[in-house]
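Undergrad: The amino acid sequence is not available; the structure is as follows:
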């Protein structure tokens, strides 16, 4: 069989979108799966290699890349092991729990010269693509971008209850949905820095609602609105131009049914990630299985590493610092109640 050989590590609620994309995107194929729960491996039968330990999957070789879609608190260890094995990594957002962890992975990827690709699936949404094209055609500069990300989180997590555990998720709505929303702002108006944040937590300490204010170059403004308690689902983005006119994208338009927009978005992820691998040698030293035998170059240029997952983690951390009233790089002018030196704002319950 030809095609880039992918291993999928983690078979939770999001994995089905990757698995479907691997069947539909040309030039790729599923070669191995891994999950701690042996029961979820059974449906694959003998069609692909099956593992209950990612280290065994990596040691077995025969792969050109891995997709990491495990609970957020496991991203660092699994991505680190894969990069050390010389394998390109596509990891579900967020890249890690903390910016320092993301920086460690980015440095390792650069050292090993392999792609590290953070999967921000909303940038591959058809309506977002159309909005990007429309903005690019405008002679007027962008004045502001607002992204709204509303959902009832309990409807989305399925059996993956770890989303509701701040220690495993890295926080609540800010840590989980914030990176996707920020990536839309960055896609449309460039990198931004946080200037203010309002974060509302439930009685269990989980942030369920947040508004983040950001600023970019040339005075462009950004706003992110997040809600984990919304009765239904609303995902959209609005771009205000210098003359006050507004261009909008409804990310759910044309996709009837729960999570239906994700199918085409994850095809976009797999397609773009696979496109980065054409000139990259596989981790086991063999050819990619695509039949050309060229091997290409092992070096991954910076532009070949995909969207910057570290930048989104910095914004998330700045938002939690703003809530706690602490300061740090990129958080000037934020106000709140100081939790004290060394306190982790993710564990603070706000009244």
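TA: Sure thing, it's come through. Fair warning: this is a prediction, and the values are worked out from it, not measured in the lab. Numbers count the residues shown, from 1 in each chain.
Undergrad: CA atoms for contacts and neighbours, from now on please.
TA: Noted.
Undergrad: Please tell me I have it right and residue 201 contacts residue 227.
TA: No - using C-alpha atoms under 8 Å, residue 201 is not in contact with residue 227; the gap is 10.7 Å.
Undergrad: residues shared between the contacts of those two?
TA: 208, 209 (C-alpha atoms under 8 Å, 6 or more residues apart in numbering).
Undergrad: Out of those two, name the residue with the larger neighbour count.
TA: Neighbour count, other C-alpha atoms under 10 Å: between residue 201 and residue 227, residue 227 has more, with 24 against 18.
Undergrad: Pull the contacting residues for the more buried one.
TA: 149, 150, 151, 152, 173, 208, 209, 210.
Undergrad: Pick out the most distant pair among these.
TA: 152 and 210 (14.0 Å; C-alpha to C-alpha).
Undergrad: who has more neighbours, those two?
TA: When neighbours are counted by other C-alpha under 10 Å, residue 152 and residue 210 differ, and residue 210 comes out ahead with 21 against 16.
Undergrad: A helix includes the more buried one, no?
TA: No - the assignment for residue 210 (DSSP: H, G, I helix; E, B strand; the rest coil) gives strand, which keeps it out of a helix.
Undergrad: That one contacts residue 198, doesn't it?
TA: Yes - the pair residue 210 / residue 198 is scored as a contact, 5.4 Å apart, by C-alpha under 8 Å.
Undergrad: take the one below as the second:
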């Protein structure tokens, strides 16, 4: 990863120095030993801040959209002939490029407004899994070596298998290499170890009775405190006004009433049909540990089986609910 990091810094520095981009979105060291944070580089000399390691978990596509959209909004008062475009560079692994493809499919910005610095990915570490590995003790230092992770706590050091703490979405990822890129860093990453188990949890869920599935859903939703972290981090959330904050019409209450919470999550998930790239961002930011992935992977499985569609797999393949084909399967309508 050190070689990838070095090449990435060199390419980003060159992009900024040549004026190819106005800003580059990447990762830098966070304030904790096992975390990184999004950073926004505008000075070529600041490219040295960029890092690439097992803790780069956030899907950066969200920031690309927000920067371009914010600049576009700021141009509204300018004369048409004086308006400018913002060009954004972004460090992107496979799932990030899938989100960028969805942005392009939905005409959120033009292709020439984003320069994609593609990086191969072999998975990121899930913070919650690390915490479990050390029985909740405070981690004061962390380092990855080969296939193991060394976790230093006040009680001592513990080594764990990397596979034990990798995010579930990474272990089963089919798209761990960038789908599109303008600059490709390093060599392609090998396939992830559990690709064939992508829908294992979903199939077990499908095997439950309707009542058992509903009981599981309500149990998980009871944890939700409506902080909207999952919505705010979702890279394909591009609405100017969210349905949960609208009052004309009012779709759902803003409290934590059981029904309102369930409706919020129902509607949010259906907005994600054909647009969820399984990047794991919502799981990482959820403070309550709601099992959102199981429901999203169920929708992803149905999307693939019924419409042969994978979110962000190709620019030509638009999100399922935004297109219509006379060849769409219809048996599930009459035989649910």
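TA: Okay, I see it. Note that the coordinates shown come from a computational prediction; the quantities given were computed from them, not determined experimentally.
Undergrad: Let me see the TM-score of these two.
TA: The TM-score (TM-score structural alignment, normalised by the length of structure 2) is 0.29; 170 aligned residues with a C-alpha RMSD of 6.8 Å.
Undergrad: Just among the contacts of residue 227 of structure 1, which is most surrounded?
TA: residue 173 (31 neighbours).
Undergrad: what's residue 84 of structure 1 in contact with, if anything?
TA: Neighbouring residues of residue 84 of structure 1 by C-alpha under 8 Å, 6+ apart: 108, 112.
Undergrad: Report the separation between it and residue 267 of structure 1.
TA: Per C-alpha to C-alpha, to the nearest Å, residue 84 of structure 1 is found 27 Å from residue 267 of structure 1.
Undergrad: what's the spacing between the residue nearest to residue 142 of structure 1 when sequence neighbours are not counted and residue 99 of structure 1?
TA: Distances taken as C-alpha to C-alpha, 6 or more residues apart in numbering put residue 241 closest to residue 142 of structure 1, at 4.5 Å, once the chain neighbours are dropped. Distance of residue 241 of structure 1 to residue 99 of structure 1, given as C-alpha to C-alpha: 32 Å.
Undergrad: just residue 210 of structure 1 next, same as before
TA: 20 Å.
Undergrad: Next: residue 314 of structure 1.
TA: 6 Å.
Undergrad: Could you do residue 208 of structure 1 as well?
TA: 21 Å.
Undergrad: same question, residue 33 of structure 1
TA: 28 Å.
Undergrad: just residue 32 of structure 1 next, same as before
TA: 30 Å.
Undergrad: Next: residue 209 of structure 1.
TA: On the measure of C-alpha to C-alpha, residue 209 of structure 1 and residue 99 of structure 1 end up 22 Å apart.
Undergrad: same check, this time on residue 67 of structure 1
TA: For residue 67 of structure 1, the distance to residue 99 of structure 1 - C-alpha to C-alpha - is 20 Å.
Undergrad: Of the two, which one has the most company?
TA: Taking neighbours as other C-alpha under 10 Å, residue 67 of structure 1 and residue 99 compare with residue 67 leading, 26 against 20.
Undergrad: That one is in contact with residue 90, isn't it?
TA: Yes - contact status for residue 67 of structure 1 versus residue 90: in contact at 4.8 Å, counting by C-alpha under 8 Å.
Undergrad: number of nearby residues for the residue lying closest to residue 129 of structure 2 once chain neighbours are set aside?
TA: Nearest in space to residue 129 of structure 2, with sequence neighbours left out and distances taken as C-alpha to C-alpha, 6+ apart, is residue 165 at 5.1 Å. Around residue 165 of structure 2 there are 22 other residues, counting by other C-alpha under 10 Å.
Undergrad: got it, and residue 60 of structure 1?
TA: Residue 60 of structure 1 has 13 nearby residues by other C-alpha under 10 Å.
Undergrad: again, but for residue 142 of structure 2
TA: 18.
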